[in-house]
Structure formats: structure tokens, C-alpha cells
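# next input, structure requested:
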Amino acid sequence: MHISRVDLNLFTVFEAIYTEGSVTRASQQLHLTQPAISHALNRLRQLFDDPLFIRQGQNMVSTPLARSMIEPVRQALRGLEITLNESGKFDPSLASKQFNLALRDVLESTVLPPLLTSITRQAPQINLAAIQVERRELVSELAAGTLDVAIDMLLPLPVDIRRQQISRYTTVVLARRDHPVVQGKLDLKTYLQAEHILASSRRKGMGLEDFELSRLGLQRRVRLRCQHYFAACRVVSQTDLLLTMPEGYARIANEQFHNQILPLPVNMPSWDVYLYWHQNVDNDPANLWLREQIMQAFDAEPSAIRSAESLS
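The predicted structure is shown next:
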């Protein structure tokens, strides 16, 4: 079938239903009535001779054909959007849009406050969704436009994924104020003799500091493995365990606990944080504007943001 015989607006509806999993939410996203969305879905079903979405409870579940179509459709829509944006100027004060930003949750408390302050002031109709994405999905999501940008450590990504260094972090150690051994300073012997907390989203495996220790033929004892640094800071405040974590986030998460913040007594290489985007949005005015806001947000809070997480 020739493309001239197909209403391309149908694919916008298809992508919205797939993303939202609901005709109602798709209608809200596209600012169309539910009957209009249902009518478009019926036309798509006739076009492809497939139900595409099957209702299960309150959700619309995609068929195998719909799942095979979604990435090509998203890439095509993204290409059209980029073409339209590049043909004109992006005015953040008038634009109505949502940007999707992938980043680790530990960066949210440092990046989002200055970023949202800037976006809210300049762009009253622009929304931001900060989400966590599996690293193996970054390339496909950036290419499809379901992600506008990503912030992460240095990753081995293909050349069509652009990157720019935006931060560098240092690592510190937290100990409770009344720790019986650690008072104002910490040497390597004391560090190794202590028991530790490892905060990581992974179920198993060493932390970055453990890798560095192993290179030196050293090892520490991890008494507790937990998921979040905030919880780890609270445990530190009530035990003799030590916590190794990024300095910038330590100063935020530790505010109410008043733990000691000490230099890590092991030389660790700096870990750089990068901003990633797909080459197809290199010159997209909207994406360029977003990247500029992120860079300015990092510059706005140098003491906090320059020390990003270990991204473990």
C-alpha cells in the first residue's frame, strides 16, 4: 500500500495507545476525545487486519504485530518531528512538550532542583520526566526518541550516540558522629578493619571501591548491602558501620543525620558523568535547548553536582 493512501495521524494514535496502555490516557495525551481515538484505532485494525491492542481489565495489551511495529513507528515519528523542529525555531516560552531524561535515581536530588527552576522560569508548558532505563536499552530508546537525553557514567556506546562530559565525582566515607574509632580522620588500616555498608541497585557484585581495593590486593568486609544511600546514611548514624559514597550526594543525604564525612583513604580514579543523545537530534532546536539547560544546571550547583554517584 502506498503511503499516500494512509493517514499518518493514525500512527501518532498508535504510538500513544502503546505508550499509555489505555485509550483514555492516549486521548488525554493527544488532547483528543475518546471516540476519536477509538475511531482511529478501528481504522488501524482494518489497515493491518489485526486487533493491535486487546483489552485486559483497565489496560490495552499490544499484540505481537503491534510490538513488532512500535520501534519503526517511533523512529519514523521522531524523524518527522525533528524535520519540523529544524525547519523553524524552538521557542520554550510557547512550546508544549514533555522531555524524557534517563538518569540514576541518586542524581535526581542534585540535578532536578536547578534544572526545574530554569525550565519552570523559561517554559511554563514544558514537562520533564526523569526515569531510570536499563543501560542495554539506552541506544534503542535514544534512537527511537522515547528518550531525549541520558545522564550516566562513561559507557561503551556506538558512534551514533553523542556524548559530552558534564561532571566528575570524588568519593568519601561516612561514619557516625560518636564513632568509637573514627574521629575526624580515617586511615587505610582503620578503614579495612571496620565493617561496611554497600549501597547498590544490583543484587550482587562488588562496588567500585571494592574493585579498586582488589587491585591493591586488599579487601573489606561488607556487613550490609542495601539499595539506597539515604537508608545507608541512617544506618551509619545508628551503628559503627562505614559507608563509602559520592561526596555531592553525601552532603545532601546526610543533612539530617550529621554523620562525619571523611576522605576515602585509597586513591581512586575520578569517574566522569556524561550527557548522551542520539546523532539525529544533534541540531534539533528543542533537544539543543534541553542540553543547554542540563549543562547550566550542573554549573549551578558545583559543590553538589560535581560529585556524582558511583552509578553502581
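# every contact and neighbour count from this point should use C-alpha atoms.
Will do.
# neighbours of residue 220, how many?
The tally of other residues near residue 220 (other C-alpha atoms under 10 Å) stands at 15.
# next, the second sequence, to be compared with the first:
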Amino acid sequence: MNRIHQESVDLSAFSHIDINLYPLFIAIYEHQSITKAANLMCITQSAASHALQRLRLQLKDDLFIRSGIKMVATPFSHQIYPRIKETLIAIQHISTHHISFDPLTIQSIRIAIHDEIEPLIFPQLIRHFRDLGLATRFQSIKLDRTNWAKDLLSQQLDLVVDLQQKVDEKIYFNPLVNDRFVICGLTTIENLEQYKHAQHIGVSSRHSGVLIEDLHFKKLNIQRDIFLRCQHYSTALQILKEYPDTLLTLPFSILKNLKLPQDLKISELPVEFPLMKMGIYWNSQLASHQKFEYLISEINKIFA
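This is a model prediction of the structure:
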């Protein structure tokens, strides 16, 4: 603190400094792309390129060198990045500290969500924010479990709805729904032996890999005979009608939102099985932003 007071500010120098260029510097540095930086700053790629050129002249360094599709930071950029980011964060905190947040300023929200989970979440989400009198536009994006964490951290997504799992420490998780697995078939399942000796339909949007429920069955030394694997539970239910000895295991909340065959029997799993925890993920670096504080608070109210 004493050092800050001892240093003087050359106010005349700011006539030659365009502070608006520095958020763009941070965006290009963190995403290694002028295109992504331009999207985050809500400007055109051409405007971002011209702004970068002005900053290069101002700082007398190339700052970023194109290597393939990436913009690679120069040694000078690596040196100044921490100080610039720290300064911008400080300015951001000062400028927003006494400003009351207006939810009407939330224009759009991009949410990645699995298409089987979408009917459970989105109708309630839209209804709640409509009742709040907001004209927020929601964009549902197909969940890509390989890349969603990266997209969340790069702010290509605002929120992600998915099952609870281990993720990057920079990502926060907030539980919304606890669900249980049940069994569907044309016959009632009364014991484990009956379940184990049946043929099963597996549902997954992935082309390979172990099903979520089979990860838990493996711990119980239970191996199922998956005779068919498809992408949607609605498809699996239609197939059940043609194969009376076949079973489908799925989350109960998803089952409630599907059109069920008339003779369908629903049974509880004949073994103890952990609840499936589903919730919302967001970038921890944005957790203190009033927009995200408001969004998470309102979404929690929906599923409380």
C-alpha cells in the first residue's frame, strides 16, 4: 500500500493509452484466437484485428505470432499478461461494486444439455424466467461430454447441465435433481436373478464405452447382456413392444416424460443402487459476477 502511495501517476500518458484494447489482449492470450476473442468481446473479427494492431504499435511488440490456427503469445506478452489481468480484475470489481444488477440486462444464456435431459429442465427454466418478466433468450446446445468443460472455461458456454462427475477445479457444480433408476419391460421384475438373465437395451449418445448404470453394476459383479444399444430412450421403449423378454433400465424422471407403451410394467431395481445426481456447472472465474449469482440463485429456486 505504501509503495502505491509513493508512486505517482503520469496522467498525461493516458492520452496515448487506449485501455479498451487490454481486455482484447487478455481474450486473445487465453483463447489463442482472434475469432474467439472477437466473439467474446462482441465485435467483428476485422475490428479485433485492427485493435490488436493498435495495441502492437502502442506496446512496440508483436504480442502474438500466428502458428497454424493459433495465436501464440510472445515472451513479452507472457511477461505482461499477469499484471494486465490483475489490473482489469481490480477495475472490474471497482466498477461493479456499487452498481445494482438489473436482470433485464441478461439477453441470452447458452446452456449445453443432453437431449434426453432437456425435457426435464428447459420447460421449467423457460417458464420460471418468463414469469419473472424477463425476455432472456435461451439457447440449448447439444452436450459434448468431451469438450464441454473446455467450452465452459473459454466462455463459449454459460452453463452446462449434466450428471455429477469429476471436473476441472475451475468449474463449480450445483446439484439440482436426485434421480433413481427403474426397470421397464412387459413383465414385472421381482428378483435379481430374473434381471440378470434377461436381455437388455442400452441407451447412450456415445458410439462406444460403458453405460453409466453398468459402471455401478460392475462394482456389484453384475454383468448384463446388452443385445441392443441405441441413442434415445423413446426408441428403446418402442423396441420393448417387439421383444417382450427384454428390459430397459433408465432414470425415473426421464421415464415420466416419455410416451409409454400401454402394457409397460415398471419395477424397482432388485439391488441397492446410488442415486443419479444431476446439476448445473459454471465457470468459477465468473462465480462472483452478479449475472451468474442471479442465474444460479433463480435456477436453485426452480428445483428446490
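# just give the TM-score of the two.
Here the TM-score for the pair of chains, by TM-score structural alignment, normalised by the length of the second structure, is 0.69; 278 aligned residues with a C-alpha RMSD of 4.4 Å.
# now the strands: where do they sit in the stretch 101-250 of the first structure?
126-131, 149-153, 161-169, 171-175, 195-199, 221-226, 242-246 (DSSP state E, counting those that start in this stretch).
# for the second one, give me the average deviation versus the second structure.
By that I understand strand 149-153 of the first structure. Following the fit onto the second structure, the mean deviation recorded for strand 149-153 of the first structure is 2.8 Å by mean C-alpha distance after the TM-score superposition for the first structure.
# onto which residues of the second structure does that strand map?
On the second structure, the counterpart of strand 149-153 of the first structure by TM-score structural alignment is residues 159-163.
# centre of the chain to the matching stretch, how far?
Distance, stretch centre to chain centre, for stretch 159-163 of the second structure: 5 Å (C-alpha atoms, centre = their mean, to the nearest Å).
# so what does residue 219 of the second structure match up with in the first structure?
So, by TM-score structural alignment, residue 219 of the second structure is matched to residue 215.
# residue in the first structure matching residue 286 of the second structure?
Using TM-score structural alignment, residue 286 of the second structure lines up with residue 281 in the first structure.
# how close does that match sit to residue 75 of the first structure?
12 Å (C-alpha to C-alpha, to the nearest Å).
# right, and residue 142 of the second structure touches residue 117 too?
No - the pair residue 142 of the second structure and residue 117 fails to qualify as a contact (C-alpha atoms under 8 Å) at a distance of 10.6 Å.
# which one's more surrounded, the two?
Using other C-alpha under 10 Å as the criterion, residue 142 of the second structure and residue 117 rank with residue 117 on top: 16 against 13.
# now the residue mapped onto the more buried one from the first structure: how far from residue 267 of the first structure?
Under the alignment (TM-score structural alignment), residue 117 of the second structure maps onto residue 107 of the first structure. Computed as C-alpha to C-alpha, the residue 107 of the first structure to residue 267 of the first structure distance reads 23 Å.
# what's the answer for residue 98 of the first structure, then?
41 Å.
# where exactly do the strands run in the stretch 1-150 of the second structure?
Taking DSSP E, counting those that start in this stretch as the criterion, the stretch 1-150 of the second structure contains strands spanning 64-67, 70-73, 108-113, 137-142.
# let's have those strands in CSV, adding distance to residue 242 of the second structure.
Output for those, formatted as CSV (distance: least, C-alpha to C-alpha, whole Å):
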stretch, distance to residue 242 of the second structure
strand 64-67, 56
strand 70-73, 52
strand 108-113, 31
strand 137-142, 30
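# residue 197 of the second structure is nearest to which of those?
Minimum separation from residue 197 of the second structure across these (C-alpha to C-alpha) falls at strand 108-113, 33.8 Å.
# mean deviation of that closest one from the first structure?
With mean C-alpha distance after the TM-score superposition for the first structure, strand 108-113 of the second structure averages 2.6 Å from its match.
# quick one: residues contacting the residue mapped onto residue 131 of the second structure from the first structure.
Here residue 131 of the second structure is matched to residue 121 in the first structure, going by TM-score structural alignment. Neighbouring residues of residue 121 of the first structure by C-alpha atoms under 8 Å, 6 or more residues apart in numbering: there are none.
# can you check residue 171 of the first structure too?
Per C-alpha under 8 Å, 6+ apart, neighbours of residue 171 of the first structure: 244, 245, 246, 247, 263, 264, 268, 307.
# distance to residue 193 of the first structure and neighbour count for those residues - can I get that in TSV?
Shown next, in TSV, are these (distance: C-alpha to C-alpha, whole Å; neighbours: other C-alpha atoms under 10 Å):
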residue	distance to residue 193 of the first structure	neighbour count
244	14	26
245	18	29
246	21	23
247	22	25
263	16	17
264	14	20
268	19	14
307	26	27
